[in-house]
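**Q** need a 3D model of the following:
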Amino acid sequence: MKKQFPLFLLLFFAFTCHAVIAQSNDSINKISDERSFSGGLVVDTSGTMRLKMDLVISMLRSFVELNGTDDQVFLVTFTDSDNINIRQEMTTNKEELEDEIENIFIQPGRTAIIDALWAAADYLVDSSKNVQGRYLILISDGDERASRVKLPDLVAKLKNENIAVYIMGIAEQKVETKLLDKIAKESGGRLFVPQTRPEVLETAQRIRQEIRSR
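**A** Coordinates of the predicted model:
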């Protein structure tokens, strides 16, 4: 003879399981939010980016707004090897970052993407201690012209220091994806090529999610 459980017991059991699962998910999300990350925003300000700078600034704003309270971020702009500038040193202050983002402007020089990432990685390693994750976000059209550092050396450095590079490919006409895709994949990051402001916001959210899931 089969035993039948009263309906109220079955409902109680189902409710209890749901509550436990929800609490577990909340705990996981809380742990994820409490993890601190250190990273850098590396922005190509060469002449080929001129007509897309409004889109670039939108992306930077979106990402800063999504940062956690304890996340540390710095801002670098670059053109050639002699014009790589830390516009904002490592900070958790969103207002400081936003102020510097508003003051980004186009500069002369032949683009040195590899050198800029090398310099940003150096600064990131020196400035971030006892953190769970390191990353760089590069915004560029991929038009590499004048770097002194070789690509294999950069890739080895990023791997050794466990720095993932996420790349936002933005260009007036066509993004040169070959170099950008290799850097992203080899470092454990990813290349995105958004075309519109809504896509930029979506990409910023996806990058944040991927950084926190590493």
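**Q** could you use CA atoms for every contact and neighbour count after this?
**A** OK.
**Q** residues in contact with the helix or strand hosting residue 168?
**A** Using DSSP states H and E, residue 168 maps to strand 163-169. For strand 163-169, contacts defined as Cα atoms under 8 Å, 6 or more residues apart in numbering pick out 121, 133-142, 158, 175, 177, 180, 183-184, 187-194, 207.
**Q** apply 7 Å and report the result again.
**A** Contact with strand 163-169 is made by 134-142, 175, 180, 184, 187-193, as judged by Cα atoms under 7 Å, 6 or more residues apart in numbering.
**Q** repeat for stretch 114-128
**A** 38, 39, 40, 78, 81, 84, 147, 148, 149, 151, 154.
**Q** roughly how far apart are the fourth one and residue 84?
**A** From residue 78 across to residue 84, the span is 4 Å (Cα to Cα, to the nearest Å).
**Q** and those two? Which one has more around it.
**A** Per other Cα atoms under 10 Å, whichever of residue 78 and residue 84 has more neighbours is residue 78, with 27 against 22.
**Q** list the buried ones in stretch 200-214?
**A** 200, 201, 203, 204, 205, 207, 208, 211 (16 or more other Cα atoms under 10 Å).
**Q** can you map out the strands along the protein?
**A** 37-44, 72-78, 84-91, 133-140, 163-169, 191-192 (DSSP state E).
**Q** kindly reformat those strands as CSV containing distance to residue 27.
**A** Output for those, formatted as CSV (distance: least, Cα to Cα, whole Å):
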stretch, distance to residue 27
strand 37-44, 19
strand 72-78, 23
strand 84-91, 27
strand 133-140, 20
strand 163-169, 26
strand 191-192, 30
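**Q** compare with the first, here's sequence two:
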Amino acid sequence: MQVGPKFLSLLLAAGMSFAAALWPAGHMLYAQQTGTPSAPQTQKSERRAAAASIDAAISPDDEVVTVETNLVAIPFSATDKNRRYVTTLKQEDIRVFENDAPQEISVFQQETELPLSLSLLIDTSGSQEETLPDEKAAAHGFVDAIIRPGRDTAAVISFTGDATVEQDLTGDRAVLHQAISRVQLAPSMSYREATEYLEAAAAKGLDPEEAHRSLPGSTAIWDAIWATANEIMSQTPERTRRAIILLSDGKEDSSSPLKKDDAIEAALKANAVIYSIGIGGYGLDKSALKKISERTGGRAFFPESEAELNAAFAQIQQELRSQYLIAYSPQNKERDNSYRQLKIEIVNPELRKEKLKLSYRQGYFARAAAPVRIEQTPNRKLSKPPRRAKKK
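**A** This next block holds a predicted model:
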């Protein structure tokens, strides 16, 4: 899609409304459990811990506040049949379930302010030749609009067959602008050039599958999301809102063993929401971009005109600023890395008649241990996912 100057100016201006609204799908707070207090005492202490943890999370101070708790936090929004946002819900109007088991809500509130930890994930494959300049310009505007110095951080990652960290997480806008400016289109290969590349790799004894996955100009989207979630998002402090902003046409054309579900799982484990901006025209995979976004609690947008772009950003702003936050201490205290399904229901009889639509992430992973720290080096390549054993 060709984007004109007027459309681009709208894109940059609309991005300003995005600034203080993001909340990551699945921010979780953990702590050790000690003793065996009575049920009323436990519930009372958990409510106090819940309130303390939320207050600590939104504290403007730079000090690190440690709160011992075991909460699962879920942001959600509600819309009526006319797609208008409902902002009058009360705690007694809803019920939350984990693996079909009802949970007791400890926290119910609207709009929470937390620092942002973002990753700008930019597709530089051959399919983006016409749109990359506009994507970079939009990314520049996005950084100016959303990064609050001293509070928010962002990383810039470009990807084709490999994912390259142009800039690790930083709150310095100037450094981020330099990183975005460095992003360049990866050279594509003809069939003959690709064949020669693979033959040369084989002559050097390189694994054929790895060589094919690293072909210049190919697109390994799921690898890029998987690595970004594992090596960038997982490195951020717990009390941040994590989001991956994916700029791509969603067209996967590598020989990676990873699938969409693997990328979704990695994002959920990192408690990161994915927002996809699909710009690309021919070959745009709307279904894939919608799936990875909606499963993680985000959304996918496909702007084709000024009006549509304006409406998309307005809807993002309204949705995020109309969100509720609920938190609960799960009945299942095990941290076994298992996937737990989430469900939120309207229980108020009058509201049920209105058939409200609730939007929220579909589950989370009960993480067992803190992530391994990754050494930050300039322009480093993110890890490739492990190869899967071939079926005999």
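**Q** re the thing from before, tell me which of the buried residues of stretch 200-214 of the first structure is nearest to residue 100 of the first structure?
**A** Distances from residue 100 of the first structure to these, taken as Cα to Cα, are shortest for residue 204 (18.4 Å).
**Q** in contact with the closest one, which residues?
**A** Contacts of residue 204 of the first structure by Cα under 7 Å, 6+ apart are 59, 62, 63.
**Q** re the thing from before, closest one to residue 100 of the first structure among the strands of the first structure?
**A** Judged by Cα to Cα, the one of those that comes nearest to residue 100 of the first structure is strand 84-91, at 6.6 Å.
**Q** whereabouts in the second structure does that closest one align?
**A** Counting by TM-score structural alignment, strand 84-91 of the first structure lines up with residues 163-170 of the second structure.
**Q** now do stretch 50-65 of the first structure
**A** If you align by TM-score structural alignment, stretch 50-65 of the first structure falls on residues 129-144 of the second structure.
**Q** quick one: end-to-end distance for stretch 280-297 of the second structure.
**A** 23 Å.
**Q** return the distance of that stretch from the chain's centre.
**A** 13 Å (Cα atoms, centre = their mean, to the nearest Å).
**Q** ditto for stretch 140-157 of the second structure
**A** 15 Å.
**Q** tell me which residues of that stretch are tucked away?
**A** By neighbour count on 16+ other Cα under 10 Å, the buried set for stretch 140-157 of the second structure is 140-148, 151-157.
**Q** swap in stretch 183-199 of the first structure?
**A** Result for stretch 183-199 of the first structure [16+ other Cα under 10 Å]: buried residues 183, 184, 186, 187, 188, 189, 190, 191, 192, 193, 194.
**Q** now render those residues as JSON lines, adding distance to residue 114 of the first structure.
**A** Compiled in JSON lines, those are given as follows (distance: Cα to Cα, whole Å):
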{"residue": "183", "distance to residue 114 of the first structure": "9"}
{"residue": "184", "distance to residue 114 of the first structure": "12"}
{"residue": "186", "distance to residue 114 of the first structure": "13"}
{"residue": "187", "distance to residue 114 of the first structure": "13"}
{"residue": "188", "distance to residue 114 of the first structure": "16"}
{"residue": "189", "distance to residue 114 of the first structure": "15"}
{"residue": "190", "distance to residue 114 of the first structure": "16"}
{"residue": "191", "distance to residue 114 of the first structure": "15"}
{"residue": "192", "distance to residue 114 of the first structure": "18"}
{"residue": "193", "distance to residue 114 of the first structure": "19"}
{"residue": "194", "distance to residue 114 of the first structure": "22"}
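**Q** of those residues, which belong to helices?
**A** In this view, these that belong to helices under DSSP state H are 183, 184, 186, 187.
**Q** now do the contacts for whatever residue of the second structure lines up with the first one.
**A** Aligned by TM-score structural alignment, residue 183 of the first structure pairs with residue 292 of the second structure. The neighbours of residue 292 of the second structure, taking Cα under 7 Å, 6+ apart as the test, are 260, 264, 274.
**Q** now do 10 Å
**A** Counting by Cα atoms under 10 Å, 6 or more residues apart in numbering, residue 292 of the second structure makes contact with 222, 225, 250, 260-265, 267, 273-276, 298-300.
**Q** can you map out the helices along the first structure?
**A** Under DSSP H, the first structure gives helices at 7-34, 53-66, 94-102, 113-127, 151-160, 177-187, 197-212.
**Q** now, of those helices, which is deepest in the fold?
**A** The highest mean neighbour count among the helices of the first structure, using mean count of other Cα atoms under 10 Å, belongs to helix 113-127: a mean of 21.
**Q** so which residue is dead centre in the first structure?
**A** In the first structure, the residue lying closest to the centroid (Cα atoms, centre = their mean) is residue 137, at 4.1 Å.
**Q** and it, what pairs with it in the second structure?
**A** That one, residue 137 of the first structure, aligns with residue 245 by TM-score structural alignment.
**Q** quick check, that match in contact with residue 119.
**A** Yes: Residue 245 of the second structure is within contact range of residue 119, at 6.0 Å (criterion: Cα atoms under 10 Å).
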